[in-house]
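> please find the sequence and the predicted model below.
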Amino acid sequence: MTTDTPARTPRHTRPARIALVGDRSPHVESHVRIPRLLDALASRDGLVLDAYWIPTADAAAEAASGSLARFDAVWVLPGSPYASEAGALAAIRTAREEGIPFLGTCGGFQHALLEFARSVCGLAVGHAENDPAAEDLLIAPLACSLVGHEGLVRAEPGSLAEAALGAEQSLERYHCNFGPDPRHLPALAAHGLRLSSHDGDGQLRMAELPGHPFFLATLFQPELYGDGSRPHPVVKALAAAAVAHAAATG
């Protein structure tokens, strides 16, 4: 079977519902590409997703009401600083605690680490983009900006990162100025977060949560892969997880 063979959505299952959490903007290239990526997932791979955009300002209320828990996947998108840090964190926590397939990209990666550090590790840490005066930063300015940068990432053997990428290493595109402070990463790993992919300099680029159906965060932006006509393997992996969740939950 070739990699282009569609993984068809079973006819008896309902369409998988995915929450696209982010502050949608025509000026964010990743956002502009989303409709085309969803179309390509359906036409190329048979992975049909019923997508709903949820602004971060609404996400906390959606999580509190239980509405967010009824989705089959949560994707926290690039485009930070978010209108509501609390909303982004609430969406991530819901996906983590409810076993909902989750992908966090760029800002979503940063906030996935922030949510885990605060909620699971009990660390009083901040994000420099949201609160530059915070006493202790988990997400800090990068020494070298990754805006427009391409770089090789290497996934740990046997990790979800490797399975989602479909390879041990991959060339990826970035558009960010912030990343995790290495000082805090041992605490995250000690509490169960797997730091599963790094660049050539050993800097963290992907993280995941073992034991969760699908919980993956990438500092790079898979939305920027190619010309947007073929979904990145990580995006396809999330879509497949969403379809599986819909099939399992009816």
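Thanks, I have it. As the structure is a computational prediction, the values presented were derived from the model and not from experiment. Residues are numbered from 1 along each chain as shown.
> okay, CA-based contacts and neighbour counts for the rest of this
Noted.
> check which element follows the helix or strand containing residue 139 along the chain.
Element membership for residue 139, per DSSP states H and E: strand 137-141. Later in the chain than strand 137-141, the nearest helix or strand by DSSP H and E is strand 150-155.
> list of residues touching that following strand?
The contact list for strand 150-155, computed with C-alpha atoms under 8 Å, 6 or more residues apart in numbering, reads 161-162, 167-174, 196-200, 205-206.
> ok, now with 6 Å
With C-alpha atoms under 6 Å, 6 or more residues apart in numbering as the test, strand 150-155 has contacts from 161, 162, 168, 169, 170, 171, 172, 173, 196, 197, 198, 199.
> comparison target, given below:
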Amino acid sequence: MARFVFITGGVVSSLGKGLASAALGALLQARGYSVRLRKLDPYLNVDPGTMSPFEHGEVFVTDDGAETDLDLGHYERFTGVAARMTDSVSSGRIYSNVLEKERRGDYLGKTIQVIPHVTNEIKDFIAIGEDEVDFMLCEIGGTVGDIEGLPFFEAIRQFGQDRPRGECIFMHLTLLPWIAASGELKTKPTQHSVKELRSIGIAPDILVCRSEREIPQKEREKLALFCNVRPDSVIAAYDLKSIYEAPLAYHEQGLDQAVLDAFGISPAPKPNLDRWLDVQDRMQNAEGEVRVAIVGKYTQLEDAYKSIAEALTHGGLANRTRVRAEWIDAEIFDREDPAPYLENFHAILVPGGFGERGTEGKIKAAQFAREKKIPYLGICLGMQMAVIEAARNLAGITSAGSEEFDHEAGRKRFEPVVYHLKEWVQGNHTARRKVDDDKGGTMRLGAYTANLKEGSQVAKVYGQTVIEERHRHRYEVDIKYRDKLEEQGLCFSGMSPDGKLPEIVEVEGHPWFIGVQFHPELKSKPFAPHPLFADFVRAAVENSRLV
């Protein structure tokens, strides 16, 4: 049976609960334990799939096709454990499940209430797969005191009561603000946050305190006294240069030992931190730097491209090179020549997105990279824009465009080189979608196999000809244009197993120009960089030596 660690937050949001959870998972793994991490989000959306990237950041996608919170990306990157659909749930999903059961008559005519029906549904979710791992880490989104989070806090309180003593602990993450005028770290917000948590029946076993200044021993003792935790269970969480310093930093502060002590595990297995020491060494001892332009449409919020930014960092680690990613709004190129903006970069990346806004700028970025022989990586929409660019400027299809843009405009303006995917093979059945279907959960989602062309650049990058990657899109490049485009040097080097859906394109004779329909960034890790990102950064390094 798994031991459960429930991670809550207080004082303010965005303190780094997800990062703390992921780092703790990595430290428990370093001691030889198996872990799984879960996220319970209080918002009423069924999942983040229809949320604006400006509001919620990126949508992380699992192998089994779940659209989840970006914290699951942290979990995977730090532990290497592939997240599943059952590792993320929202209030919307919980209430949807409860109402479906009520409609079926599963509650035998009872009045449906938050307690016990909603809380029982949450507890059932928490317990899924508990026999598979040693530790289950469950992060509760939001902060204590949020009205929408109350059912989740009540559910974990009940869960802790239902289980045998010593099977569940609670870890609370708070902020110690620095008041410059008085030159003091203030503990009162944390005291009030813990008071709020205790008022709903949860007593934290461990306090993790974010602070930009060192926490004096006197303040630690004060927190321990007034929050009723052991002094060695008050853990400092200081600002770091890189998130990948977090496992070693938390270990130094004693977080993993505090967790094992709270469970009464003694003697504790010694940790093997070689993986994280190697990551730290590669980060601190980079042998050079490359500049990569990310030409996107959600550049105002870097969390919209969180996994891409991290995957570029991982590619840098693989090459002992520091990657300086710079964000450029694609809409600028709708009006201006991209050359002055892009000519000093060593590589160009065009990420995914939805809708027509900024796409002409992305097409110009792809053209610039192709013509100037600059390494180019196009992801999802970035691949589609590269294909449209080649269709217009190489194959003579001057009106080439995407059916997505015509749907958005409500009239036909383009020859649809990219079309709305209405049917595809998913496992052992055929999935079908219509243009006017609901937006949520209706894309081609999750892991799909692709076959790579023997001898192609991408086959050399992967070192194999059969791969599996995660998808999130509803538009595809139309295979009927393949012959015309390949005549002009755009090779379709990766295809779906049935040969109907283009997965990868590359420009022949170019130093490094690859577009992929899937999202390779979702599977990259600091200790196991994705092959595409590792080789993309290698190509950027080679290009930097030529500039």
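Ah, there it is. Since the model is a prediction, treat every value here as computed from it, not as a measurement.
> TM between them?
Once superposed, chain against chain, the TM-score is 0.87 (TM-score structural alignment, normalised by the length of structure 1); 242 aligned residues with a C-alpha RMSD of 2.7 Å.
> structure 2: matching residues for the strand holding residue 139 of structure 1?
Against structure 2, the aligned range for strand 137-141 of structure 1 is residues 416-420 (TM-score structural alignment).
> which parts of the stretch 1-150 of structure 2 are helices?
In the stretch 1-150 of structure 2, the helices defined using DSSP state H, counting those that start in this stretch lie at 17-30, 53-56, 71-79, 91-104, 119-127, 150-162.
> mean neighbour count and distance to residue 423 of structure 2 added to these, as CSV?
Converted to CSV, the helices of the stretch 1-150 of structure 2 look like this (neighbours: other C-alpha atoms under 10 Å; distance: least, C-alpha to C-alpha, whole Å):
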stretch, mean neighbour count, distance to residue 423 of structure 2
helix 17-30, 25, 36
helix 53-56, 15, 27
helix 71-79, 25, 29
helix 91-104, 16, 26
helix 119-127, 19, 32
helix 150-162, 19, 38
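> identify the residue nearest the geometric centre of structure 1.
Centroid-nearest residue in structure 1, with C-alpha atoms, centre = their mean: residue 104, separated by 1.6 Å.
> just the element for the alignment partner in structure 1 of residue 538 of structure 2, please.
Taking TM-score structural alignment, residue 538 of structure 2 has residue 240 as its aligned residue in structure 1. Assessed by DSSP H and E, residue 240 of structure 1 sits inside helix 233-249.
> centre of the chain to the match of strand 137-141 of structure 1, how far?
Between the centre of stretch 416-420 of structure 2 and the centre of its chain there are 28 Å (C-alpha atoms, centre = their mean, to the nearest Å).
> superposed on structure 1, what's the mean shift for it?
In this overlay with structure 1, the average offset of stretch 416-420 of structure 2 from its partner residues is 0.4 Å by mean C-alpha distance after the TM-score superposition for structure 1.
> what about residue 310 of structure 2, how many neighbours?
Other residues within reach of residue 310 of structure 2, judged by other C-alpha atoms under 10 Å, total 21.
> hang on, I meant residue 336 of structure 2
So residue 336 of structure 2, with other C-alpha under 10 Å, has 12 neighbours.
> so what's it up against?
No residues are in contact with residue 336 of structure 2 under the rule C-alpha under 6 Å, 6+ apart.
> alright, that wraps it up for me.
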